[in-house]
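[1] have a look; sequence and predicted model below, questions after that.
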Amino acid sequence: MANIIKKTAPTLIFIFGGSGDLNHRKLTPALYNLYVDGFLNDKFSIVGLGRSAYSDKKFRDHLLEGIKQFSRRPDDGKGPWKEFQEHVSYLQMDAGTESEYALLDKKIKETEKAWGEKPSVLFYLSVAPNLFPVIAKGVATIPAAHDEQNARIVIEKPFGHDLQSALELNALLAGLFKEDQIYRIDHYLGKETVQNILALRFANTLFEPIWNNKYIDHVQITAAETVGVEDRGGYYETSGALRDMIQNHILQVLCMVAMEAPVSFEANEIRNKKTDVLKALRRYTKDEVKENAVRGQYGAGWMKGEQVHSYREEKNVAPNSNIDTYAAVKFHIDNWRWQGVPFYVRTGKYLQDKTTMITIHFKQAPKYAFPPEAVDAWRPNRLTLTIQPQNDVRLLFQAKHPGQTMSLDPVEMVF
């Protein structure tokens, strides 16, 4: 296979919220994997930013725990991590104080002098949404942030808490940076199986011809967790399951399952195809919402042999909170491909299994050619894409049970 590794340019990465959960679980493990795979330039630097007091060593030790737990290449500190950590440092700053951004300007200039060339600079906002406007304005005071070729600002989800706040944030960013500099990121799309959806659909003539309402009965998308909100009660009180998972992660996945074939994999083309799906989603009236959506909240009880608190007993949660920790919605896409095919999506805390999967349920094949005893275990064909905990694709179909009689059993092909 041809070598397709393309190394990045020399890059300086500032991670706001560097000591936070997202960086610990997702960002640094992802950057570490890129380093091990050989995608990062030899000249790169990752600077965690936050108000907490960390030394470089303490910060690196904290991130190493995330590598051990969440990287696809766990490292005990004796492998590639030893070299990788030399590129990682921590800078304590108050993102709400404009004068503190001079520290970042100084760091950029020091890096340029040390490397002997101008670095690409990435400002990654892994923080609470209410800090996006404050940090964006602060970053805009840094001269290097206005280098259209070499500076980027990345905004993590959630992008606002409603339509009005999202529009206001967009307007603010547009007034501070060029559109090509702004990246609105849903880290969920980095998962291998999510990226594989488009390859599975459009690189195989086996699936695309039957990817429509003539052959598909319904689609299910499930994101289930076996834990509660843990130490994220304060955040969850401002979001809930519907905002935390369905309106971003799950809708992105739904769009990739339902979109039309793109003419290229250029970012704007993929975005436009996704937008067409969102435009076709049926809007419900208030009365219809009750028939097509449900929300719930976990109570106290037992989970896998351990007694657990109710949501209202969690830290930083109001004792009379009505925030949802479970949400399910039945979507309809009113276009030619998907007319009449319901999309069922669900997500929740403290559910039986930790799993995220997409299941395509095909329509039932006619049974009249087979004797009644042959179809006792009959199951419609089913294609399942598992995103986590493992990454796999499963195809369920019928096959004859070995023997003299015509008896059918469902079998599964896994890859």
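    Good, I have the coordinates.
[2] all contacts plus neighbour counts: C-alpha atoms, from now on.
    Fine.
[3] for residue 257, pull up the helix or strand it's in.
    Assessed by DSSP states H and E, residue 257 sits inside helix 251-258.
[4] next one: residue 397
    Using DSSP H and E, residue 397 sits within strand 392-400.
[5] any idea whether the residue most central in space within the chain is helix, strand or coil?
    Centroid-nearest residue in the chain, with CA atoms, centre = their mean: residue 188, separated by 1.2 Å. Following DSSP: H, G, I helix; E, B strand; the rest coil, residue 188 is assigned to helix.
[6] in three-state terms, label the closest residue to it other than its chain neighbours for me.
    Excluding the flanking residues, the one nearest residue 188 by CA to CA, 6 or more residues apart in numbering is residue 249, at 6.0 Å. At residue 249 the chain is in helix, as set by three-state DSSP.
[7] let's bring in a second model and compare:
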Amino acid sequence: MSFDLVLFGGTGDLAWRKLLPALFQAFRHGSLPPQGRIIGVARDALSDGDYRALIARRFADVEGEKRPSDEEFERFAALLQYQRMDLSQPEDYALLARRLHERHADTVVMYLATAPALFTTVCEQLGAAGLATPATRVVLEKPLGHDLASNRAINAAVRSVFDERQIFRIDHYLGKPSVQNLLALRFGNALFEPLWRRETVASIEITMAEQLGVEQRGAFYDQTGALRDMVQNHALQLLCAIAMEPPINAHADAIRDEKLKVLRSLSTWTPATLLRDVVRGQYSTGTTACEGVRAYADEDGVAPGSTTETFVALRTEIANWRWAGVPFYIRTGKRLAAREAHIAINFRPTPHAIYRTPLGAANRLVIHLQPRDGLALHLFAAGQEKRGMRISEAQALAPVQLDLDFDQRFGSQRVGAYERLLLDVIAGRLNLFVRADEQEAAWHWVEPIMQAWAEQDARGEGPRPYAAGSWGPSAASALVAREGHTWMEEC
């Protein structure tokens, strides 16, 4: 199968840091169809050779086994071409069309690694240039809009040119091997299904923590914030994977139909729950472990007096028969104590305790997403009895852990998130991509939070400060503690 992949934003940060390394790994693994061509598009005046040299310099920063040898890169570079384009000029699209029509590839992928404000313009120009053919697929990076209205406007504009089956809205979390294993855990094994419900689950925690701050993205992040950047997309997609009903089959729309039901079942926000169940934070100067770290307000590109949140913790419920009454806690933030992403399913205690268990301990299934990829099942077992031990001590249980590290089990050369997603785009598989109605349902759910924060800002009630290197504002611990729960690191 032949393919052309046109990479709009071909000299940008996302292209050289994520997309081109992922395409190289697919090439190295033999997964990339051999009759392929990758065309970088940007405003810079570069030749094909200049572009290859630019990417070679970028690849020199890659560390470890993922760094290509000179011979490997030379073979990969043969796929790379470049075209200078002004994305607002129709004549530049005509030149691109002429280049693509040279060989009529079986599949043409238009990857829009640009600012979302350009999505509408690019898609309209592609349509006008005759480049929106049945063989064309368009990939849209997040964020797709900044609220529900802008999301609907972008989707409407894109759908005026492309059919829904041609639109691949990418969320790289869905390509992570650990998320694929989450779906396999749920729907490929009979062991957990009887336990996956309100009668046995006490609470569910989704944590996505970063140690880094905004780095060089201050201006972008100040217009986005943690709610738009992480909760509206990544966190809610993980929640859907945890809470969805088994689909009737593994086809894309069957899976996405079930995810949509979850999003539409999320508890509706009220003024009381917005005040009680949502914590907004912004990092200040660091703890001892983060001495010298600047506060968010002092980062380059951040507006003076900014109230943009760098931390969100919230509690919600799913109003259906399987999950009614079970609290779902979501937490994400920058400059936290560790780089850690996980989902913790906390089970209810036994109905009648005949053994003593450690205070606050519980059976728990933890799905680790990063930096490690695996599963840990927390159980209790009888400790080894010793001579002279009192009867009460012999009846006490000790926590034990069954740990599965997927990298050790399956090897370190597993397919990365962007590699998997790019190969799925080329193959036309939509399972791991987000449908328009999913996105709209997610925006509809987070919009009351944004509106409540705007009202708080008008009253001078900004985000709660937290020290860089901590786990966020103390109010986040209080959020879960009032129902007798704790975040996983507090157990």
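    Arrived safely. Everything quoted here is computed from the prediction, not taken from an experiment.
[8] follow-up on the earlier one: how big's the offset between the strand holding residue 397 of structure 1 and structure 2?
    Following superposition, strand 392-400 of structure 1 is found to deviate from structure 2 by 0.9 Å on average (mean CA distance after the TM-score superposition for structure 1).
[9] quick revisit: need the contact list for the residue nearest to residue 188 of structure 1.
    186, 188, 189 (CA atoms under 8 Å, 6 or more residues apart in numbering).
[10] and for the equivalent of the first one over in structure 2, the neighbour number?
    The one in question is residue 186 of structure 1. Matched by TM-score structural alignment, residue 186 of structure 1 corresponds to residue 171 in structure 2. Using other CA atoms under 10 Å, the number of residues around residue 171 of structure 2 comes to 21.
[11] same thing with residue 85 of structure 2?
    Neighbours of residue 85 of structure 2 under the rule other CA under 10 Å: 21.
[12] residue 22 of structure 1 versus the aligned partner of it in structure 1, what's the distance?
    Mapped onto structure 1 by TM-score structural alignment, residue 85 of structure 2 lines up with residue 93. According to CA to CA, to the nearest Å, residue 93 of structure 1 and residue 22 of structure 1 sit 18 Å apart.
[13] quick one: end-to-end distance for stretch 227-236 of structure 2.
    End-to-end distance of stretch 227-236 of structure 2 (CA to CA): 11 Å.
[14] now the residue nearest to residue 417 of structure 2 when sequence neighbours are not counted: how far from residue 192 of structure 2?
    What sits nearest to residue 417 of structure 2 in space, not counting adjacent residues and going by CA to CA, 6+ apart, is residue 175, at 4.1 Å. The spacing between residue 175 of structure 2 and residue 192 of structure 2, counted by CA to CA, is 23 Å.
[15] over to residue 418 of structure 2?
    Residue 418 of structure 2 is 29 Å from residue 192 of structure 2, by CA to CA.
[16] the more surrounded of those two?
    Taking neighbours as other CA under 10 Å, residue 418 of structure 2 and residue 192 compare with residue 418 leading, 24 against 12.
[17] was I right about that one contacting residue 20?
    No. Residue 418 of structure 2 is beyond contact range of residue 20, at 9.5 Å (criterion: CA atoms under 8 Å).
[18] what's near enough to touch residue 379 of structure 2?
    By CA under 8 Å, 6+ apart, the contact set of residue 379 of structure 2 is 362, 363, 364, 399, 400, 401, 402.
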